[in-house]
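**Q** Make a model of this:
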Amino acid sequence: MNLHSREFDTPKDRDEAADLLGRLRAWAESASPEEVADLDPGLALLVTGQSGSYPALKRAYPEDFTIDDAYKAQMPDLQNGPSSLIRGAKRAIQHVGISNFRLPVRYHTRDNGDLMLETSVTGTVSLDAEKKGINMSRIIRTFYDRAERTFSFDVMEETLDAYKENLESFDARLQMKLSFPVRKDSLRSGLSGYQYYDIALEVIDRDGVRTKVIHLDYVYSSTCPCSLELSEHARQQRGQLATPHSQRSVARLSVVVEDGQTLWFEDLVDLCRQAVPTETQVMVKREDEQAFAELNAANPIFVEDAVRLFAQGCQADPRIGDFRVVASHQESLHSHDAVSVLTEGTTFEGASLEPRLFGTLIHGG
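**A** Below you'll find the model as predicted:
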């Protein structure tokens, strides 16, 4: 039943109001929650002392419930709310979006093969100072709309266009990280195995200008030239057996691909191998281990040498524009690492070092 206050006189004083409330609560004790809600949902807390302003709620999941456009239209959407809902400084945000959204993506290889590889996606857009937020699921939905196609920078740009339009943003960035397998032969035994390369593709849209970047981590062994010479000195002068120190090292090459150019992942791997040939091995027998020791002795290298050799390879490739080389030699002599950064052009310039930059260059077994 529904009762309306207009049928009753207003209580004369507090005592009369308390008496009416007591009678109402006495009735509520014998009534069902549905009857209390039917009386007036807004009075449920007053009458029953329930925690909350809603009547008793259903606890079973409504499997048969469906929604229509009218229902969706009335659902709250705080992210697209007015600027009055903004908390903190009303400033434009350079990047907001999703990170490590994973899905299988097809990649085309240099030898016309296709690989389906798990890919981690980061997608961000800019946000105007007067906007509360974005619908992040739109980034994922936009990406899934194109996920079945063979991926290239062209498809990434198409995806970027779509979610810039959907989210009405002025700048955007899309990055895909993957582990790319390349078959590598051993040095002397004839064995072969897969070397995996951490690669990231990035498309940056800023002030209407598009930039395409490939990031590659290359893992190699570095033999210290100083230690090599000191070891040979001990052998020659004192007949003392000594070994130079060498260590696993990592270089991260970030290269801008020039407009209209195609730079295959395998091309960038070949560039690294030619610059610093002491890449860590996959399949090794005794003859390979001996060959690797000889290869390291033939190519002793400081970290300064490493970044300059990689830079020389980048400068010689007309498909590569701006670039950055970050190298870390994780030394067996010292309890610290030897590091170096070399940049070309304005794309990767920066006065500040990201605090964990070199720490991300550690590749565990």
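
**Q** CA only for contacts and neighbour counts going forward, please
**A** Will do.

**Q** From the chain's centroid, how far away is stretch 330-349?
**A** 22 Å (CA atoms, centre = their mean, to the nearest Å).

**Q** wait, stretch 26-42
**A** Taking the mean of its C-alpha atoms, stretch 26-42 sits 52 Å from the chain's own mean (CA atoms, centre = their mean).

**Q** now the other sequence, so there's something to compare against:
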Amino acid sequence: MNQQALVDVAAVSAPCQGALHWVGMEQIALPLRVAGQTIAGRAAAGVNLVDPLARGIHMSRLYLALAGLDNQELSLVRVASVLETFLESHRELSNAAFLDLSGEALLNRPALISPLSGWKTYPFTLRCRRDEHGLQAILELTVGYSSTCPCSAALARQLIQQAFDERFTDTPVTHDGVREWLGGEQGIVATPHSQRSQAHLSIRLANGLDDLPLAAFVDRIESALGTALQTAVKRIDEQAFALANGQNLMFCEDAARRLHQALRGQAGIEGFRLRVVHAESLHAHDAVARSEWNWAGS
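**A** The predicted structure is shown next:
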């Protein structure tokens, strides 16, 4: 059989001409290494199409270039190299390249007191752009934590005071008597309500960063909040967690302000936008607060 040249319809001019802002692929399966762990990632890759006469781009070239990230520690240096390959393979067609990488970072977190530890996932998306202005990178990150309502804590304390008055109005107040009362079911008659909460952050990374400081950002965020969600625990850890919640009473406004101050002091950040969500246990709706710094125009 005679071998004939395969038809390339993409090589002809477009029937309907015009430049396009973005052409590429989404939901590409890609193994990524983040903080030393291999995860199942997803990629969205593309370039713009500035030649109005071109029928399309070379999508297979984008797909093959992603091999530069296979099972390699995710870094801005490697992402920049892939984006450069995108542009080199589309000379005269494109002058901007895009790459979004998403997944769930897997970090091992220690218990508060005991020697136990366990794995936690942190959903993220790294959005990178390369154009005539250079490389721009934004890291979107979600971190879970616990929040205890200051109002419910105050109301609970008031009820405990009332119960104390009822118990000891006509009874001598002694150290042993109060201690026994506090440890019984009739002592702490009310408890504050708390909820699992989330911080959603978009962080514009500083120029010149080579590595992706995702783990460092998580450490900074969890330290600022003081009530990180736990993995494997013993009772001593659960007690320490209760203490941490009691010492870090937070409305959503408090959490947002804590994070704002913490991120302002973190190296490698040029700007950020944050949103905290407290999925209330009292109400059927969420409490939400937002804040941003140096974000206009991002």
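
**Q** can you give me the strands in the second structure?
**A** For the second structure, the strands defined by DSSP state E cover 20-34, 37-49, 97-110, 117-131, 134-148, 194-205, 269-279, 286-293.

**Q** of those, which approaches A67 of the second structure most closely?
**A** A67 of the second structure lies closest to strand 20-34 among the strands of the second structure, at 8.5 Å (CA to CA).

**Q** TSV please, covering the strands of the second structure and showing mean neighbour count and distance to A256 of the second structure.
**A** Compiled in TSV, the strands of the second structure are given as follows (neighbours: other CA atoms under 10 Å; distance: least, CA to CA, whole Å):
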stretch	mean neighbour count	distance to A256 of the second structure
strand 20-34	17	26
strand 37-49	21	29
strand 97-110	20	23
strand 117-131	18	19
strand 134-148	21	12
strand 194-205	21	8
strand 269-279	21	6
strand 286-293	16	6
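
**Q** Make CSV from the ones you listed and add distance to Q230 of the second structure to it.
**A** Shown next, in CSV, are these (distance: least, CA to CA, whole Å):
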stretch, distance to Q230 of the second structure
strand 20-34, 20
strand 37-49, 19
strand 97-110, 8
strand 117-131, 8
strand 134-148, 9
strand 194-205, 11
strand 269-279, 17
strand 286-293, 22
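
**Q** burial count for the nearest residue to I188 of the second structure once chain neighbours are set aside?
**A** Spatial nearest neighbour of I188 of the second structure, chain neighbours left out: I160 (5.9 Å); criterion: CA to CA, 6 or more residues apart in numbering. Residues near I160 of the second structure, counting by other CA atoms under 10 Å, number 19.

**Q** quick revisit: closest to Q261 of the second structure out of the strands of the second structure?
**A** Q261 of the second structure sits nearest to strand 286-293 of all those, at 10.0 Å, using CA to CA.

**Q** elements contacting the closest one?
**A** Helices and strands touching strand 286-293 of the second structure, by 3 or more CA pairs under 8 Å, 6 or more residues apart in numbering; DSSP states H and E, are helix 252-264, strand 269-279.

**Q** out of the ones you listed, nearest to V47 of the second structure?
**A** Judged by CA to CA, the one of those that comes nearest to V47 of the second structure is strand 269-279, at 24.9 Å.

**Q** quick one: that closest one to the first structure mean distance?
**A** Its aligned residues in the first structure lie a mean 1.2 Å from strand 269-279 of the second structure after superposition (mean CA distance after the TM-score superposition for the first structure).

**Q** Mind naming the longest helix for the first structure?
**A** Taking DSSP state H as the criterion, the first structure has its longest helix at helix 14-30.

**Q** residue range for that one in the second structure?
**A** Counting by TM-score structural alignment, helix 14-30 of the first structure pairs with no residue of the second structure.

**Q** Can you list the buried residues in that helix?
**A** Within helix 14-30 of the first structure, the residues scored as buried using 16 or more other CA atoms under 10 Å are 25, 28.

**Q** What is it packed up against?
**A** If contacts are counted by 3+ CA pairs under 8 Å, 6+ apart, helix 14-30 of the first structure sits against helix 44-48.

**Q** how far does the helix it packs on sit from the chain's center?
**A** Remark: helix 44-48 of the first structure is offset 49 Å from the chain centroid, using CA atoms, centre = their mean.

**Q** so it aligns onto which residues of the second structure?
**A** Under the alignment (TM-score structural alignment), helix 44-48 of the first structure falls on nothing in the second structure.

**Q** sorry, back to before: tell me which of the strands of the second structure lies nearest to E222 of the second structure.
**A** strand 134-148 (7.5 Å).

**Q** Superposed on the first structure, what's the mean shift for that closest one?
**A** Strand 134-148 of the second structure sits 1.4 Å off on average (mean CA distance after the TM-score superposition for the first structure).

**Q** which residue in the first structure lines up with L87 of the second structure?
**A** In the first structure, L87 of the second structure lines up with K164, judged by TM-score structural alignment.
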